[in-house]
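[1] dropping a prediction and its sequence here:
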Amino acid sequence: MKNCIFTFVALLVFGITNAQDTKIGNDNGQTDQGKWLIEVNTGFGTPAGSNTGFDYSSTDGDSVYNIGAEAGYFVIDDLALKVGLGYGGINSDLYDTHIFSYKIGAKYYIASMIPVQVDYSGATIKDVDADPSYLGIQAGYAIFLGSNVSIEPGIRYNLSLNDNYTEKDTFQLNVGFALHF
């Protein structure tokens, strides 16, 4: 599986270095150099220990919640450097804790409409000895709704960088909502 991830990263780097200068689907310049990106994601299958999106679930009186967002700056056309923060917790009869999550990475829009992201994410969990960290790879499709808003459904794979953390590699589905300005 790790060979597959390294092959994907190599293809991503190749695609970025050989991308065409022409813009196909983005005439408004939402991903042009100097623009900003504010993004909020919903994640299905998000690791509980590393979440910079919105999430809430409750089962039999136990609840897991998170609130977060990501921001990016386009350093060149179609390539944004991003950071993200999240805060959440787990509340149950046996367990009550708070989680602070963080993310740093790069997001590239192939042909200005196919976002591909590579990032490092992690968390600090109150009263837990081993904090999780992940290498994340995701891809999707940007649906631009005018000049300032996009919806970005996609898929993501989180490769666990901790051998001693209970939640290992995870696969998830995302729906991202982004503001471009």
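    Good, I have the coordinates.
[2] from here on, just use CA atoms for contacts and neighbour counts.
    OK.
[3] can you show me the strands along the protein?
    Taking DSSP state E to define them, one finds strands in the chain at 36-44, 55-59, 62-76, 79-91, 96-110, 114-125, 133-140, 143-144, 149-160, 170-180.
[4] now those in CSV, with mean neighbour count and distance to residue 1?
    Listed next are the strands of the chain as CSV, based on neighbours: other CA atoms under 10 Å; distance: least, CA to CA, whole Å:
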stretch, mean neighbour count, distance to residue 1
strand 36-44, 20, 21
strand 55-59, 12, 28
strand 62-76, 19, 28
strand 79-91, 21, 26
strand 96-110, 20, 21
strand 114-125, 20, 16
strand 133-140, 21, 13
strand 143-144, 18, 30
strand 149-160, 20, 10
strand 170-180, 18, 12
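[5] reformat these into CSV and put distance to residue 13 next to each item.
    Formatted as CSV, these follow (distance: least, CA to CA, whole Å):
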stretch, distance to residue 13
strand 36-44, 22
strand 55-59, 31
strand 62-76, 15
strand 79-91, 12
strand 96-110, 10
strand 114-125, 10
strand 133-140, 13
strand 143-144, 23
strand 149-160, 17
strand 170-180, 22
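[6] what's the closest of those to residue 21?
    Taking CA to CA, strand 96-110 is the member of those nearest to residue 21, at 10.4 Å.
[7] name the helices or strands packed onto the closest one?
    With contacts taken as 3 or more CA pairs under 8 Å, 6 or more residues apart in numbering; DSSP states H and E, strand 96-110 sits against helix 2-17, strand 79-91, strand 114-125.
[8] of those, which is nearest residue 159?
    Shortest distance between residue 159 and these, using CA to CA, is found for helix 2-17: 8.5 Å.
[9] next up, a second structure to put side by side with the first:
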Amino acid sequence: MKKIILSMVAVLAFGFTNAQQTRFGVKGAVNLTTLTGNYVDDAKSLVGFQVGGFAEIKIIEKLAIQPEILYSAQGAKFDDSFGSYNAKLDYLNIPVLAKYYITKEFTVEAGPQIGFLLSAKEDGHDAKDYYKSVDLGFNLGAGYNFTENLSAGIRYTIGISDVYEKEYDNLENYLDYSVRNSVLALSLGYKF
């Protein structure tokens, strides 16, 4: 599955090289992350980061496709009946965004994202078995281009898929937690 998805991203990134213009870049971001949904009313935000690269493939003058590969530190803080602890989730996220230039400086973007769980720790202990290995999300964002090369952006990632593996009670009834990632990112990017 991972090979198929990475192959699709490679085709998107390199298949459009004959488009009007393709530029590559790097970006970094500060994340404000949490987990939302059933049974996580006590989740608080955790500060993380993103770092990675992207390709901006102009389709027409005002529209571009922007595939990215990002390492993202996510998770949440919990204060509940089990005590206080941090759930730290590290993902390799691959968003593919449609980016529209409102003006030369201002852009808006939206698109799906797939994430692969690299590690999961709860208070420093390995918890990867409790989390799903693939996460799906949808991104909405806006950006500002200071120069042709330097830009800043804000993006919200709405989790679409549950992050927890299915759990069952003592009677083998499935427990529906419906817990999803929620990420607000403030980024700086540099295009070559």
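    Received the coordinates, thanks. Keep in mind it's a predicted model, so treat the numbers as computed, not measured.
[10] TM-score for these two?
    Once the chains are overlaid, their TM-score stands at 0.56 when taken by TM-score structural alignment, normalised by the length of structure 1; 126 aligned residues with a CA RMSD of 3.1 Å.
[11] for residue 3 of structure 1, which of the strands of structure 1 is the nearest?
    strand 149-160 (11.9 Å).
[12] for stretch 54-70 of structure 2, what is the distance to the chain centroid?
    Relative to its parent chain, stretch 54-70 of structure 2 has a centroid offset of 16 Å by CA atoms, centre = their mean, to the nearest Å.
[13] one step back: of all the strands of structure 1, which one comes closest to residue 14 of structure 1?
    Across the strands of structure 1, closest to residue 14 of structure 1 is strand 96-110 (CA to CA), at 11.5 Å.
[14] now that closest one, how far from the chain's geometric center?
    Computed by CA atoms, centre = their mean, the chain-centroid distance of strand 96-110 of structure 1 equals 6 Å.
[15] that strand vs structure 2, average offset?
    Mean deviation of strand 96-110 of structure 1 relative to structure 2 after superposition (mean CA distance after the TM-score superposition for structure 1): 1.6 Å.
[16] residues contacting that strand, please?
    15-16, 19, 31, 49-52, 78-91, 114-127 (CA atoms under 8 Å, 6 or more residues apart in numbering).
[17] tell me the angle it makes with helix 2-17.
    If you take axes from the mean of the first three to the mean of the last three CA atoms, to 10 degrees, strand 96-110 of structure 1 sits at 50 degrees to helix 2-17.
[18] the spatially most central residue of structure 2: what's its closest spatial neighbour, skipping adjacent residues?
    The centre of structure 2 sits closest to residue 93, judged by CA atoms, centre = their mean, with a distance of 5.1 Å. In space, and not counting its chain neighbours, residue 93 of structure 2 is closest to residue 115: 4.1 Å by CA to CA, 6 or more residues apart in numbering.
[19] can you tell me what that neighbour aligns to in structure 1?
    In structure 1, residue 115 of structure 2 lines up with residue 158, judged by TM-score structural alignment.
[20] my guess is its match meets residue 132, correct?
    No. At 11.0 Å, residue 158 of structure 1 does not count as touching residue 132 under the criterion of CA atoms under 8 Å.
[21] ok, the residue nearest to the centre of structure 2 - contacts?
    68, 69, 70, 71, 72, 113, 114, 115, 116.
[22] likewise residue 8 of structure 2?
    Counting by CA under 8 Å, 6+ apart, residue 8 of structure 2 has no contacts.
[23] give the aligned equivalent of it in structure 1.
    When structure 1 is aligned by TM-score structural alignment, residue 8 of structure 2 is paired with residue 8.
[24] for its match, give its distance to residue 85 of structure 1.
    Separation of residue 8 of structure 1 from residue 85 of structure 1 (CA to CA, to the nearest Å): 26 Å.
[25] what do you get for residue 177 of structure 1?
    Where residue 85 of structure 1 is concerned, residue 177 of structure 1 sits at a distance of 16 Å (CA to CA).
[26] kindly report the same for residue 144 of structure 1.
    According to CA to CA, residue 144 of structure 1 stands 24 Å off from residue 85 of structure 1.
[27] counterpart of residue 74 of structure 2 over in structure 1?
    By TM-score structural alignment, residue 74 of structure 2 lines up with residue 123 in structure 1.
[28] name the nearest residue to its match, ignoring sequence neighbours.
    Distance criterion CA to CA, 6+ apart; nearest residue to residue 123 of structure 1, sequence neighbours excluded, is residue 101 at 4.1 Å.
[29] the one you found -> structure 2?
    Using TM-score structural alignment, residue 101 of structure 1 pairs with residue 48 in structure 2.
[30] hang on, the earlier thing: can you put the contacts of residue 93 of structure 2 in a markdown table and add distance to residue 4 of structure 2?
    Listed next are the contacts of residue 93 of structure 2 as a markdown table, based on distance: CA to CA, whole Å:
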| residue | distance to residue 4 of structure 2 |
| --- | --- |
| 68 | 16 |
| 69 | 15 |
| 70 | 18 |
| 71 | 19 |
| 72 | 21 |
| 113 | 15 |
| 114 | 12 |
| 115 | 14 |
| 116 | 13 |
